[in-house]
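In: Below: sequence and its predicted model.
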Amino acid sequence: MLKKLFKSFHSPLRRAPRPRSTPEVLSSSQHPLKRNEISRHAISVVERLQKAGYQAYLVGGCVRDLLLDIDPKDFDVATSATPEQVRAEFRNARVIGRRFKLVHVHFGREIIEVATFRANHPQGDEEENSNLASRHESGRILRDNVYGTLEDDAQRRDFTINALYYDPTQEHILDYARGMHDVRNHLVRLIGDPEQRYLEDPVRMLRAVRFAAKLDFEIEKHSAAPIRRLAPMLRDIPSARLFDEVLKLFLSGYAEYTFDLLLEHDLFAQLFPASGAALKQNPQYTEKLIRQALINTDDRIHDGKSVTPAFLFAALLWPALPARVLQLQNKGMPPIPAMQEAAHELIAEQCQRIAVPKRFTIPIREIWDMQERLPRRSGKRADLLLENPRFRAGYDFLLLRELAGEDTGGLGEWWTDYQDANDSERRQMIRDLASKGESTGNAPRKRRRSNNNRRKRSDDSGGE
């Protein structure tokens, strides 16, 4: 398929694609896209808008993925119609967004996202008088509802591989930024000046990494060059938006390669400052634990199994936690309260950078708390732990720590055997721990005096 796609196109590498007022047009014989590979609902949206007199195309990731023989996750439409005009054409449409107005056209569970052609932002006095667009003093775009032509829209898109427009009616592709060249050469390249585009929206640095990891592409050298220097600008991005971006980075099936790219471009420490510091202080253990967690996450996704962000964040942040716990213990705080206090502080700090919702921070703390409880196995404690709803996650996390090289004294193997044992075998395992003098996590109890002894002391001392 790709041979057919690219045999007619060959051009030398270039620094940045120049703006084009007219696109390169690829007819149906010059590309492999077929209507029957595309959502019928997406095609119907395009055709309906065209019949109403508007320009409309499939655009972005769906076109790119189809060219690479990847099943698109969703289908996006770009049109000359404004959001209000799109909504007027479809009963099942809803306008969403404030920073970037879009229309969602609902077909049962499938949603076709429709965006109006955008233009580059006005500059200087023109921008100050515009209530449709605004920028941060750093150059970051805060609001983006400046509409324009198809040509404008192509030039303000972030990457060349996302600036390909497909018309299912004519079955041709419009290429304004020579994105076909970069698809063929497996390159992620920004349209325009990379530094300026990153200043407009620093999240583009994360998007470059995400596309490179997902597609197994290289970030083109001029597009990669400013990233290390501009990485601190991610601190200006709203923490809620960064949470969404991090989920896309790590929960799409290519988390390990994403981690490598984030490290290569000095982006990881901007997202996880405490873990970035732990990577410098204890690089071997920290990287091994995080990498193994990401490998496990990728494996589960590829096997069609569920993945919880709580476990992933617990692993990403864990390497920064033990030192904090130890500091509190050295001040006289018992192990479990020390764990709880350190966990609270670490998560609070992290949420300043990435707004992890409470529905995930609570289980993160419970998974960590379980690491202090799992060694405490005497009496009925082991059975009570097995009944804890967070036991499985805590146990899996214990095994992850051991895979990273942490010595737990065989605790993971013990819990593995305990889960498989019957009642009598479990009682024997508890007795064996006590007989061998192995720690079960219990501090020695002070012997209680009997009431008789207390009464006798009271009588001897003259009490009533």
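Out: Received the coordinates, thanks.

In: alpha carbons only for contacts and neighbour counts from here, please
Out: Fine.

In: Identify the residues contacting residue 316.
Out: Under the criterion of CA atoms under 8 Å, 6 or more residues apart in numbering, the neighbours of residue 316 are 272, 275, 290.

In: For residue 48, see how far away the nearest residue to the first one once chain neighbours are set aside is.
Out: Here the nearest residue to residue 272 in space, its sequence neighbours aside, is residue 350; by CA to CA, 6 or more residues apart in numbering that works out to 6.8 Å. Note on residue 350: its distance to residue 48, by CA to CA, to the nearest Å, is 46 Å.

In: who's more crowded, the two?
Out: With neighbours defined as other CA atoms under 10 Å, residue 350 and residue 48 compare such that residue 350 has more, 18 against 15.

In: tell me what whichever strand or helix holds that one is packed against?
Out: With secondary structure defined by DSSP states H and E, residue 350 is part of helix 335-353. In terms of contacts (3 or more CA pairs under 8 Å, 6 or more residues apart in numbering; DSSP states H and E), helix 335-353 is packed against helix 239-250, helix 273-281, helix 321-330, helix 358-373.

In: hold the first one in mind and look at this next one:
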Amino acid sequence: MNPTARNDAKLALRIIPREQHTISRKNISKAALRVLYRLNEAGYDAYLVGGAVRDLLLGGHPKDFDVATNATPDEVKKLFRNCRLIGRRFRLAHVVYGTEIIEVATFRGASEEEGVEGDRHIVDGRIVRDNVWGTIEEDALRRDFRVNAMYYDISDFSVRDYVGGIKDLEDRVLHLIGDPSTRYREDPVRMLRAVRLAAKLDFRIDASASAPFAELGPLLSGVAPARLFDESLKMFLAGYGRKSFRMLEECGLLKFMFPATARALKRGDKALRSLVEQGLENTDARVAEGKSVTPAFLFAVLLWGEVRDLAHTWATHGKDINEAWARAAMHVVAEQCQRVAIPRRFTITMEEIWSLQPRFEQIQRKKVFRLLAHPRFRAAFDFLLLRAAESPAIGELGQWWSHAQQLPHETLAAALPLHQANAAGEAEPARAGAPGKRKRRRKPAAGKSGTV
């Protein structure tokens, strides 16, 4: 750690005995307990650390359990046959029990003196390799937030707090350990982690921790896009996506992650904001219900405003409508992937969801049935429903397609026109939505079928 950051952080050990905290071993995974006990029995210090301790103290149920120890990675590997060593930047031991992986990290040191075991490499203030081993006190100072620097001691079941994490839990606030600017320069992703953690825990970010965002936010453009994709998934697909999005925008960091989204929202489009927030809320609800979620749909929601506006602009300048949508999608995806590396398997789905939106307006027999049979119909239809706030016509269109899916094939076919009603291609979806109520097919009046 930079000496300035280290000197700004104060150590004041507070030990909370078993009878004074709420952590119970029955809420810790059996795999994590096996690792802790094995290390302890072999004569090493062994602690549950980080988010698991934080969440257990808050009454939560962690999914991941990390262990900190004074055993080196090689010593850990000798104790566990089911262990593999990973990482160059941070050397770690992964102990594998079936589908569960317990991450074991050796205490990180703060010393940069010669002769200290391990190695550290810093470029322009950023830690690119850090394998200097140290003491538990040094390890506590190396962690990001105070609430993540508490240790559950398997030897006596106490909790060790070196930097005031317990008080921050009580105050529901996030403080960085050390000088915030220095810590963000070491790793700019810590700014995103502050937002994500505050959203997850419903905490506030202390002013000292959020103050550098405006100045240091541009550092996020230097972070590997693949890493930012992983951070995006943690932020938006973990059940608190809407809160994360709002905080990301309030903190001024959205434009560094999703520049197209920030631009579109800055234009003051209330319908777009409604679509984005409703999409995030729906995703949070699915996560809470244990249902599957896909990054493709969510990224399609986040980038919709820019794609739609570009497609409409190019279409009004004489571009073929399909070409306009394809070009807009490619342009927005290409820009976004420079910041967040969305895998191609997801961008293909996003582009299909977008390109199908104008096809919902084509109320014509062959086109309706062709769209109903499209493999991305369901995702595109759900997206159409999110767009209801864009205009009354889009809302009626969503109702028409909802009704159409409930009709028998023959009834729907009999109610649909073979061709567009006029050259303008104008239509009234609500009128088209009433076919099931008529007993015989009627020829639609001019201007009452086609597109919205």
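Out: Right, received. Where do you want to start? A quick note: this is a predicted structure, and the numbers were derived from the prediction, not measured.

In: Tell me what angle the helix holding residue 350 of the first structure forms with helix 273-281.
Out: On the basis of axes from the mean of the first three to the mean of the last three CA atoms, to 10 degrees, helix 335-353 of the first structure is oriented at 110 degrees to helix 273-281.

In: quick check, distance from stretch 330-341 of the second structure to the centre of its chain.
Out: Stretch 330-341 of the second structure has its average C-alpha position 17 Å from the chain's average C-alpha position, going by CA atoms, centre = their mean, to the nearest Å.

In: let me fix that: stretch 212-219 of the second structure
Out: Distance, centroid of stretch 212-219 of the second structure to centroid of chain: 20 Å (CA atoms, centre = their mean).

In: Just the terminal-to-terminal distance for it.
Out: Separation of the first and last residues of stretch 212-219 of the second structure by CA to CA is 11 Å.

In: cool, and stretch 312-323 of the first structure?
Out: Between where stretch 312-323 of the first structure begins and where it ends, there is a gap of 20 Å, by CA to CA.

In: what stretch of the second structure does that stretch fall on?
Out: Alignment note (TM-score structural alignment): stretch 312-323 of the first structure is matched to residues 298-309 of the second structure.

In: What are the buried residues along that stretch?
Out: Within stretch 298-309 of the second structure, the residues that count as buried by 16 or more other CA atoms under 10 Å are 298-308.

In: Helices - which of those land there?
Out: Among these, the members falling in helices (DSSP state H) are 298-308.

In: got JSON lines for the residues you listed, with distance to residue 204 of the second structure too?
Out: As requested, those are exported to JSON lines (distance: CA to CA, whole Å):
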{"residue": "298", "distance to residue 204 of the second structure": "25"}
{"residue": "299", "distance to residue 204 of the second structure": "26"}
{"residue": "300", "distance to residue 204 of the second structure": "29"}
{"residue": "301", "distance to residue 204 of the second structure": "27"}
{"residue": "302", "distance to residue 204 of the second structure": "25"}
{"residue": "303", "distance to residue 204 of the second structure": "28"}
{"residue": "304", "distance to residue 204 of the second structure": "30"}
{"residue": "305", "distance to residue 204 of the second structure": "30"}
{"residue": "306", "distance to residue 204 of the second structure": "31"}
{"residue": "307", "distance to residue 204 of the second structure": "34"}
{"residue": "308", "distance to residue 204 of the second structure": "35"}
